[in-house]
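Peer 1: Model the following, please.
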Amino acid sequence: MTKFVFVTGGVVSSLGKGIAAASLAAILESRGLSVTIIKMDPYINVDPGTMSPFQHGEVFVTEDGAETDLDLGHYERFITPKMHKANNFTTGQIYQNVLRKERRGEYLGKTVQVIPHITNEIQNFIIRGAHAAGDPDIAIVEIGGTVGDIESLPFLEAVRQMSLRLGANNSCFIHLTLVPYIPSAGELKTKPTQHSVGELRKIGILPNVLLCRADRKIPEDEKSKISLFANVPINAVISVWDVDTIYKVPMMLHKQGLDAIVCKTLDINPKPADLSAWEEVVEKLENPKDVVKVAMIGKYDLADSYKSLNEALIHAGIHTGHKVKTTFIEAEELEKNGTDCLKEMDAILVPGGFGKRGTEGKILAIQYARENNVPYLGICLGMQLSVIEFARHVCGLGGANSTEFQPDTPHPVVALITEWQDRTGKKEVRTEDSDLGGTMRLGKQEVPVKAGTKAHDIYGDVVAERHRHRYEVNNSYCDQFEKNGLVIAARTQGENLPEIVELPQNDFFVGVQFHPEFTSSPRFGHKLFNAFIRSAAKYRDEHHKE
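Peer 2: This is a model prediction of the structure:
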């Protein structure tokens, strides 16, 4: 039977529950246990697919096409199993499911209430997540939000009930809390943690472990004080301090015995942990051969908006022996001030995104990369904009654009399939009155790669990556593109849609319609990003080496 570890957070949000849960999972996996992680989000949105990157950060996409919380990206980067739709659910999904059942009469006319109907449904979703993962030894359940928030209460009540139903030694509660340092007092303050644990105890949850976040190591005196007032053994008060890389966290937690406490609480005795792979990752991170500078031309300046992409570049540095220094450049600044700021860069990357704002600045950066043979990688929108730039400045198609940004463009080189192709009898990609959620090409898709291309050198015969987009490169223009030197290195089967484009006359100029960042990990890296960073290092040696 699967045993469950419930991870809650207190005092403030953004303390790193996702990293803590993923790190614990990595340690337990290294001990030979099968593990999955489930994230419960307390917002009423059905999923984060239509939420602003400024508010929520990136949307992570699973192999089966679920648009999920970004923490699922952390989970996949730390453990071997892939996440799926069942690994993330929201308050919106819970209420949606309960209301459907009520409309179908499944509650036999009873009054539908938060307790027991909502809390039972939450438990069903948790069990569903573990079952979908193959009923692993341990399921770690991260509860979004902060203890004390109204919206989190049904989740907390549900896991309290669930722990009773599971019985002794089948559940463990870990509470992540803040121990702030007050400079004017010159000391760490434990009172917020005491209050946070008090809130948990009021609703009947007694934490087995406290993970205490601080900007420094917590001394034994403060640990002892927390132990006394929170009624948690001192060895279960674990210090989690700021580190220069999240990939040190598994070793930090293991050295303080977190996995041993969890295993004892769950009454299991697996083999000792082997974190040598993580130690190797950290060793490579801390001892790079040199630095390469990558310009990321984006429009969302929130750090979490490009979380997986930033991590993928770090992973490429690990596997190529370089420290990747990523400089975020606001696309609108290029529109105002030109591309001089790109002259010191070793490579240029344009990520995915939605909406017209900043697109002309991104096109300027792409033109600069193409004309100056600067290594270029375009992802999703970055590929589409590279096609638009090529259409305008190489093919002579003045005013070429995407119908997403200019519906009346004279040359719709990027558009919805329904805008250039008769789709009679087939399911349309999107209609005018359709919801925004669920109208995209989503999830993993396998596509053959053309031999003799750079993409084939990187991926081999088949590329299998994840998608999140509505608009496609317009097939009606592809012959013209190819006559002018753009190589379409991969096309989808069936609809024959461009998946990868490249310019063979450049050392590295590649655009991909998918999101390779979702499949990169620190231990295994990613072939495409590795090739990109190697090309950036070559460019640096030729142009910027002192």
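
Peer 1: only C-alpha atoms for contact and neighbour calcs from this point on.
Peer 2: Fine.

Peer 1: What segments of the stretch 201-350 of the chain are strands?
Peer 2: Assigned by DSSP state E, counting those that start in this stretch, the stretch 201-350 of the chain shows strands spanning 209-214, 237-241, 290-298, 322-330, 347-350.

Peer 1: for the ones you listed, which one sits closest to Phe524?
Peer 2: With Cα to Cα as the measure, strand 322-330 is the member of the strands of the stretch 201-350 of the chain nearest Phe524 (15.5 Å).

Peer 1: what residues are up against the closest residue in space to Leu302 that isn't next to it in sequence?
Peer 2: Leaving aside its sequence neighbours, Leu302 sits nearest to Phe54 (Cα to Cα, 6 or more residues apart in numbering; 5.8 Å). Counting by Cα atoms under 8 Å, 6 or more residues apart in numbering, Phe54 makes contact with Tyr300, Asp301, Leu302, Ser305.

Peer 1: Now show me the structure for the sequence below, then we'll compare the two:
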Amino acid sequence: MTTDTPARTPRHTRPARIALVGDRSPHVESHVRIPRLLDALASRDGLVLDAYWIPTADAAAEAASGSLARFDAVWVLPGSPYASEAGALAAIRTAREEGIPFLGTCGGFQHALLEFARSVCGLAVGHAENDPAAEDLLIAPLACSLVGHEGLVRAEPGSLAEAALGAEQSLERYHCNFGPDPRHLPALAAHGLRLSSHDGDGQLRMAELPGHPFFLATLFQPELYGDGSRPHPVVKALAAAAVAHAAATG
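Peer 2: Modelled structure (predicted):
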């Protein structure tokens, strides 16, 4: 079977519902590409997703009401600083605690680490983009900006990162100025977060949560892969997880 063979959505299952959490903007290239990526997932791979955009300002209320828990996947998108840090964190926590397939990209990666550090590790840490005066930063300015940068990432053997990428290493595109402070990463790993992919300099680029159906965060932006006509393997992996969740939950 070739990699282009569609993984068809079973006819008896309902369409998988995915929450696209982010502050949608025509000026964010990743956002502009989303409709085309969803179309390509359906036409190329048979992975049909019923997508709903949820602004971060609404996400906390959606999580509190239980509405967010009824989705089959949560994707926290690039485009930070978010209108509501609390909303982004609430969406991530819901996906983590409810076993909902989750992908966090760029800002979503940063906030996935922030949510885990605060909620699971009990660390009083901040994000420099949201609160530059915070006493202790988990997400800090990068020494070298990754805006427009391409770089090789290497996934740990046997990790979800490797399975989602479909390879041990991959060339990826970035558009960010912030990343995790290495000082805090041992605490995250000690509490169960797997730091599963790094660049050539050993800097963290992907993280995941073992034991969760699908919980993956990438500092790079898979939305920027190619010309947007073929979904990145990580995006396809999330879509497949969403379809599986819909099939399992009816």
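
Peer 1: What does the superposition give as a TM-score?
Peer 2: Put the two chains on top of each other and the TM-score (TM-score structural alignment, normalised by the length of the second structure) is 0.87; 240 aligned residues with a Cα RMSD of 2.5 Å.

Peer 1: before we move on, back to that, with distance to Arg392 of the first structure added, can I get the contacts of Phe54 of the first structure in CSV?
Peer 2: What follows is the contacts of Phe54 of the first structure, written out as CSV (distance: Cα to Cα, whole Å):
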residue, distance to Arg392 of the first structure
Tyr300, 26
Asp301, 28
Leu302, 31
Ser305, 29
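
Peer 1: Return the residue of the first structure aligned against Ser196 of the second structure.
Peer 2: For Ser196 of the second structure, the aligned position in the first structure is Ala489, judged by TM-score structural alignment.

Peer 1: Now its match: which helix or strand?
Peer 2: Element membership of Ala489 of the first structure, judged by DSSP states H and E, is strand 487-491.

Peer 1: tell me the average deviation of that strand from the second structure after fitting.
Peer 2: Averaged over the aligned pairs, strand 487-491 of the first structure sits 0.9 Å from the second structure after superposition, using mean Cα distance after the TM-score superposition for the first structure.

Peer 1: And that strand, how far out from the chain middle?
Peer 2: Counting by Cα atoms, centre = their mean, to the nearest Å, strand 487-491 of the first structure is centred 27 Å from the centre of its parent chain.

Peer 1: ok, Gly317 of the first structure - contacts?
Peer 2: With contact set as Cα under 8 Å, 6+ apart, Gly317 of the first structure has these partners: Leu285, Pro288, Lys323, Val324, Asn530, Ile533.

Peer 1: matching residues in the second structure for stretch 224-244 of the first structure?
Peer 2: With TM-score structural alignment applied, stretch 224-244 of the first structure matches no range in the second structure.

Peer 1: Quick one: distance of stretch 464-482 of the first structure to the chain centre.
Peer 2: A distance of 24 Å separates the centroid of the chain from that of stretch 464-482 of the first structure, by Cα atoms, centre = their mean.

Peer 1: Now do that stretch: distance from first to last residue.
Peer 2: One end of stretch 464-482 of the first structure sits 24 Å from the other (Cα to Cα, to the nearest Å).

Peer 1: before we move on, the earlier item: let me know how buried the match of Ser196 of the second structure is, in neighbour terms.
Peer 2: By other Cα atoms under 10 Å, the residues close to Ala489 of the first structure number 23.

Peer 1: Surely it and Val447 touch.
Peer 2: No - judged on Cα atoms under 8 Å, Ala489 of the first structure makes no contact with Val447 at a distance of 10.2 Å.

Peer 1: what touches both of these two?
Peer 2: Common contacts of Ala489 of the first structure and Val447 (Cα under 8 Å, 6+ apart): Glu499.

Peer 1: Pick out the residue nearest the middle of the second structure.
Peer 2: Against the mean C-alpha coordinate of the second structure, by Cα atoms, centre = their mean, the closest residue is Gly104 at 1.6 Å.

Peer 1: Looking at the first structure, name the residue matched to it.
Peer 2: Matched by TM-score structural alignment, Gly104 of the second structure corresponds to Gly378 in the first structure.

Peer 1: Name the helix or strand for that match, please.
Peer 2: strand 376-379.

Peer 1: How about Ala20 of the first structure?
Peer 2: Per DSSP H and E: helix 17-30 holds Ala20 of the first structure.

Peer 1: residues in the second structure matched by that helix, start to end?
Peer 2: Across the second structure, nothing matches helix 17-30 of the first structure (TM-score structural alignment).

Peer 1: where's the aligned partner of Ala19 of the second structure in the first structure relative to Ala455 of the first structure, distance?
Peer 2: Matched by TM-score structural alignment, Ala19 of the second structure corresponds to Ala295 in the first structure. When distance is defined by Cα to Cα, Ala295 of the first structure is 22 Å away from Ala455 of the first structure.

Peer 1: Tell me which of these two has more neighbours.
Peer 2: Of the pair Ala295 of the first structure and Ala455, Ala455 is the one with more neighbours under other Cα under 10 Å, namely 26 against 21.
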